[in-house]
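1. mind looking at a prediction? Sequence and model below.
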Amino acid sequence: MLLLTLHTYRADAVIRKAELNMTILLALLLAGWVLSIVIYRFAVREEKHQLEMARQESLARLGEMGAMLAHEIRNPLGGIKGFAQIIEKRPTDERNRGFAHRIVTETLRLENLVTNLLAYAGSDRLRPVKFGLEELIADTVALIRSEADEQGVAITVNSSAAVQLIGDRDRFGQVLLNLVKNALQAMPAGGTLGIAFATSGKNVSIVVSDTGEGIAPESKSRIFEPFFTTKAKGTGLGLALCRKIIEEHNGTIEVNSSAGQGTKVLITMPRHMQT
């Protein structure tokens, strides 16, 4: 008689190993599931934190803007009110002519503030046309020539060749006017205001420079912020509006300045705006 004895220890070992592997796999899956929940909750919490920080920053910025606007509007209104009251009491006094002039000046200042606000907040489509850059610069210089002469500021314009652009002429003219006015204000005791432009491939570069007092280091990082200004009667919208208009033309604007060494503003943009 032949007796066969089957040993199951190898099969048992295989089963135990499979069970162990299954247990490890389930443990890993469970750990992964728990970890994913932790990561998800952390991400949600972090997103809420970032949103709250952004909200707080927006509220703080809104508060700064509101305070600046209130200040900029209250001062001219106070002057207008005071001068009007003087004129009301003495309507025939010859000195009231000067008070009336101040009323007009402060009213124009308010009008300029509102115009800049509307331009900065507006989303009107650009109206691209073909125009000569040299002609636009000449028109801009003509607007500030009298003021420059009174301050003893010399104006130089340098170009390598005539340049034709396609873009919104009116808005780009507003950029140039803002920049040359800033340059004049930086040189109350006289100096040199330079405007230069040149082409490079499909782009044009424009540099507006002055020999004024320059920009303090602590202010350089904020000069493009809306309503940030170091001027007694500035709105803080000039450079912010310039950047908005240049970016609408797919260009860039940079300011290089050091205290006491003047300022250079570099604009680089396509000669032909994409429509």
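-> Received, thanks. Residues are numbered from 1 along each chain as shown.
2. please make it C-alpha for all contacts and neighbour counts, starting now.
-> OK.
3. all helices of the stretch 1-150 of the chain, in order?
-> 9-89, 96-121, 133-151 (DSSP state H, counting those that start in this stretch).
4. ok, the stretch 151-275 of the chain next?
-> Under DSSP H, counting those that start in this stretch, the stretch 151-275 of the chain gives helices at 169-185, 217-220, 238-248.
5. ok, and here's another one to check against it:
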Amino acid sequence: MNTSYAKWTLFIAAIVVFVLTIWYSDILIEKIAQDERNKVSIWANAIQRKATLVKYTNDFFEKVRAEEQYKAEMMAKAFQRINTATGHEDISFYTELISNNQSIPYILADKDGNITATKNLDEAYLKTINTPEKFFNALNKENYNVIPINYYKNFYVYLYYKESHIYTQLRDVLNDLLESFISEIVENSSSVPVIVTDSTQKNILAYGNINPYYIKDSNFMQASIASMQSENPPIKISIGLNNEGYVFYQESYILKNLRIFPIIQIILVLIFTTIAYLLFNFAWRSEKNQIWVGMSKETAHQLGTPLSSLMAWTEILRSENINPNIVVEIEKDIARLETITQRFSKIGSTPNLRAENIQEVILNFITYFKTRTSSKIAFHIDFPEKPIIIEINKYLFEWVIENLCKNAVDAMNGKGTITISILETKKHIEIDVKDTGKGIDSKAQKKIFKPGYTTKNRGWGLGLTLAQRIIKNYHNGSLEIKSSIPFKETVLRIKLKKLKKKK
């Protein structure tokens, strides 16, 4: 009862600790997870705002570029107008338009590459294009825009111009801004896995917090993009003049690990509880075993002294001319007591298993037991013809058979039939002890092998417990109730492993 109470106490305490641990951990995990979600949300909002800023900046640069294009076209028209103006026409507006240009570098040349005018180009650069050949080489290498100017009839000159110095500086700033922007995306402080693609969402421009080993695996990256898109909508960004890109991201590794942490925690708590229970159970069984062993050793010791005396008394009786049959029967009982002493002395020690003829061992016991039971008890034996040899401890095994037979006699109230049969299977030897007694109800079947359970007024409830321990612990077999039909038959089965054949 105390053991059952202790087990339930341990179980309830484990459940309470488990629930409290999970509850408190869940609160902490939810707070950490919320912080992680807030970080990702702040990061995503910051990226969105900066993407908007970059887009505005890009739009502004596009306007500047369009404005410079317009100025260059106006200068081309001014050159053309100056050339076609009559002597009385006022061309000061056109000359001022050309002279006020302080930012757009341009070159005016004919179709053969002869330069007639330049503006906003330094002297060192002009020396590199001072011949038509050098000039045409520069046109092929550099990003010049050209506007043809019709001077008269079929004669054309050409206005070559590049982006202004101011625009070049602004473009460099824009490029630095874009590089910085993308770096901030992929090297985020929130440890968020990120992939930046172009407008097709196929070509990867940058990535962050992703194992570089997988970057070369296109299937993995496309699967990652699809997974990220299912978690969060991609952020649309501007990545240059008239170019767009997308930022794909997912929750951080910390947040993902936090999601599986409760499962890991549950497994650890279950492992801890199981180990604690097994250790407690082992300690309890060890203590119980020590009690069994101590009782058995003490019983064997107590029986040893009177046995020696009884053996001496038989010698005295034999010398007194007492009926020899009486002395023989007394010697049989003394031998039986000696066997019982041997049984108790072997409990707790490693039993010496020997190959024995199982039919012979059982028959020898039945021969002795029949003479000490009622004549109304019939014994039936159903054994195979060939001898069955298995490894047993003869003294302990006889004890088990004796216990089962005595219980059968008690169950039949001194009248009935006991049948002992042996069945040989492929791997086991099955020994059935059947009686025609009152049977064992289903409730009792669950408790019959537990220490202290008995239906007798003066019983200790140890017989079947010891019998099962002998078969299970010393012979690596099993003892169980096969079937029980009240007042018809009750069968207890011993199952032992067959002796391995020597190769």
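-> Thanks, I have the structure now. Since this is a predicted model, take the numbers as computed values, not measurements.
6. now the TM-score, please.
-> Scored against TM-score structural alignment, normalised by the length of the first structure, the superposed chains reach a TM-score of 0.65; 223 aligned residues with a Cα RMSD of 4.0 Å.
7. hmm, back to that, as a markdown table, the helices of the stretch 1-150 of the first structure with distance to R169 of the first structure would be great.
-> Listed next are the helices of the stretch 1-150 of the first structure as a markdown table, based on distance: least, Cα to Cα, whole Å:
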| stretch | distance to R169 of the first structure |
| --- | --- |
| helix 9-89 | 29 |
| helix 96-121 | 15 |
| helix 133-151 | 8 |
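8. make CSV out of those helices and add mean neighbour count and distance to I206 of the first structure.
-> Shown next, in CSV, are the helices of the stretch 1-150 of the first structure (neighbours: other Cα atoms under 10 Å; distance: least, Cα to Cα, whole Å):
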stretch, mean neighbour count, distance to I206 of the first structure
helix 9-89, 13, 30
helix 96-121, 15, 22
helix 133-151, 16, 10
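9. so for F224 of the first structure, which of those sits nearest?
-> Closest to F224 of the first structure of those, according to Cα to Cα: helix 96-121, at 12.1 Å.
10. could I get the helices of the stretch 151-275 of the first structure as JSON lines with mean neighbour count and distance to I155 of the first structure?
-> Output for the helices of the stretch 151-275 of the first structure, formatted as JSON lines (neighbours: other Cα under 10 Å; distance: least, Cα to Cα, whole Å):
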{"stretch": "helix 169-185", "mean neighbour count": "19", "distance to I155 of the first structure": "10"}
{"stretch": "helix 217-220", "mean neighbour count": "11", "distance to I155 of the first structure": "25"}
{"stretch": "helix 238-248", "mean neighbour count": "20", "distance to I155 of the first structure": "21"}
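11. compare these and give me the one nearest M22 of the first structure.
-> Short answer: helix 238-248, nearest of these by Cα to Cα, at 59.6 Å.
12. residue in the second structure matching L143 of the first structure?
-> In the second structure, the residue paired with L143 of the first structure is Y368, using TM-score structural alignment.
13. what's the spacing between its match and I12 of the second structure?
-> Using Cα to Cα, to the nearest Å, Y368 of the second structure is found at 52 Å from I12 of the second structure.
14. please apply the same query to A411 of the second structure.
-> 40 Å.
15. those two: which has the busier surroundings?
-> Per other Cα atoms under 10 Å, whichever of A411 of the second structure and I12 has more neighbours is A411, with 21 against 12.
16. quick check: the aligned residue for that one in the first structure?
-> Counting by TM-score structural alignment, the partner of A411 of the second structure is A186.
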